[in-house]
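> below are the sequence and a predicted model for it; my questions follow.
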Amino acid sequence: MDLKTASALRRLRLVSVPEGISWILLAACTVIKYTVAEGFDVAPVLGPIHGVLFILYVIFCLDAWNRTKWNAGTGALYLAYSIIPGGGFMAERKLRREAENAVIASRARREGVVETS
């Protein structure tokens, strides 16, 4: 994995959790607004924050998709994570595991360990 690909995946990981948090907060505050506290409106504050994080997530996801050459299913799955409540957490966990596996594979290649499938 080259440095630009690793950077693209790292950017996607870094924005995925804040995007997931903002999605959940915005949804929870909307439910509170319409059920419990009618004067409670945080959408003017949380809406733009979530919007910026969502746009960053999509841009970083498309960049990572392009650099890693994911198949259509994998790329679409990462894009779908931005729509699912809490999907940012799932994306981050999956990306972290892939990064750890890439490091392990790189070390194994350097040390001459042969993989048996």
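Structure's in. What do you need? All values derive from a computational prediction rather than experimental measurement. Residues are numbered from 1 along each chain as shown.
> from now on I want contacts and neighbour counts done on CA atoms only, so please keep to that.
Noted.
> other SSEs contacting the host helix or strand of R96?
Taking DSSP states H and E as the criterion, R96 maps to helix 87-111. With contacts taken as 3 or more C-alpha pairs under 8 Å, 6 or more residues apart in numbering; DSSP states H and E, helix 87-111 sits against helix 3-35, helix 72-81.
> tell me if I'm right that L53 and L14 touch.
No. Using C-alpha atoms under 8 Å, L53 is not in contact with L14; the gap is 10.6 Å.
> let's bring in a second model and compare:
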Amino acid sequence: MKQLLFTNIGRLRIIGFLEGVSLLVLIFIAVPLKYIGHDPAMVKAVGPVHGALFLLFIVNTVSVGVEQKWQLKTTTKVLLACIIPFGTFYIDRKILRSANTI
């Protein structure tokens, strides 16, 4: 796990994991608490964290895409993954994991 910190793809994988978890927490825990439990505190806490991770994921994806000379199709798939629940986990398994071993 520690070796992930030393490559751009490794860092993108970590950010993708954190972004994916924050999206799931936001969608499946925080938003229902806000609208069903009438308690917006968790959305106020998790929302900005997710937003920052989302932006970090976008910037790092573009950076890695340029560095690795990815086709536009590959970069677009990775970028779209961050707006779909469980998408970053799928992309990590299908694209990023194999790219990290090269």
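Sure, I can see it. Since the structure is predicted, the reported quantities are computational estimates derived from the model, not experimental observations.
> circling back: tell me which of the helices and strands packed on helix 87-111 of the first structure sits nearest to E98 of the first structure.
helix 3-35 (9.6 Å; C-alpha to C-alpha).
> quick one: the helix or strand that that closest one is followed by to helix 87-111, angle?
Once the chain leaves helix 3-35 of the first structure, the next helix or strand it forms, by DSSP H and E, is helix 43-68. Here the directions of helix 43-68 of the first structure and helix 87-111 differ by 30 degrees (axes from the mean of the first three to the mean of the last three C-alpha atoms, to 10 degrees).
> what comes up buried for the helix holding R96 of the first structure?
Using 16 or more other C-alpha atoms under 10 Å as the test for burial, helix 87-111 of the first structure gives G87, G88, F89, M90, A91, E92, L95, A99.
> the fifth one and Y57 of the first structure, how far apart?
I take that to be A91 of the first structure. 11 Å (C-alpha to C-alpha, to the nearest Å).
> now the common contact residues for those two.
Common contacts of A91 of the first structure and Y57 (C-alpha atoms under 8 Å, 6 or more residues apart in numbering): S16.
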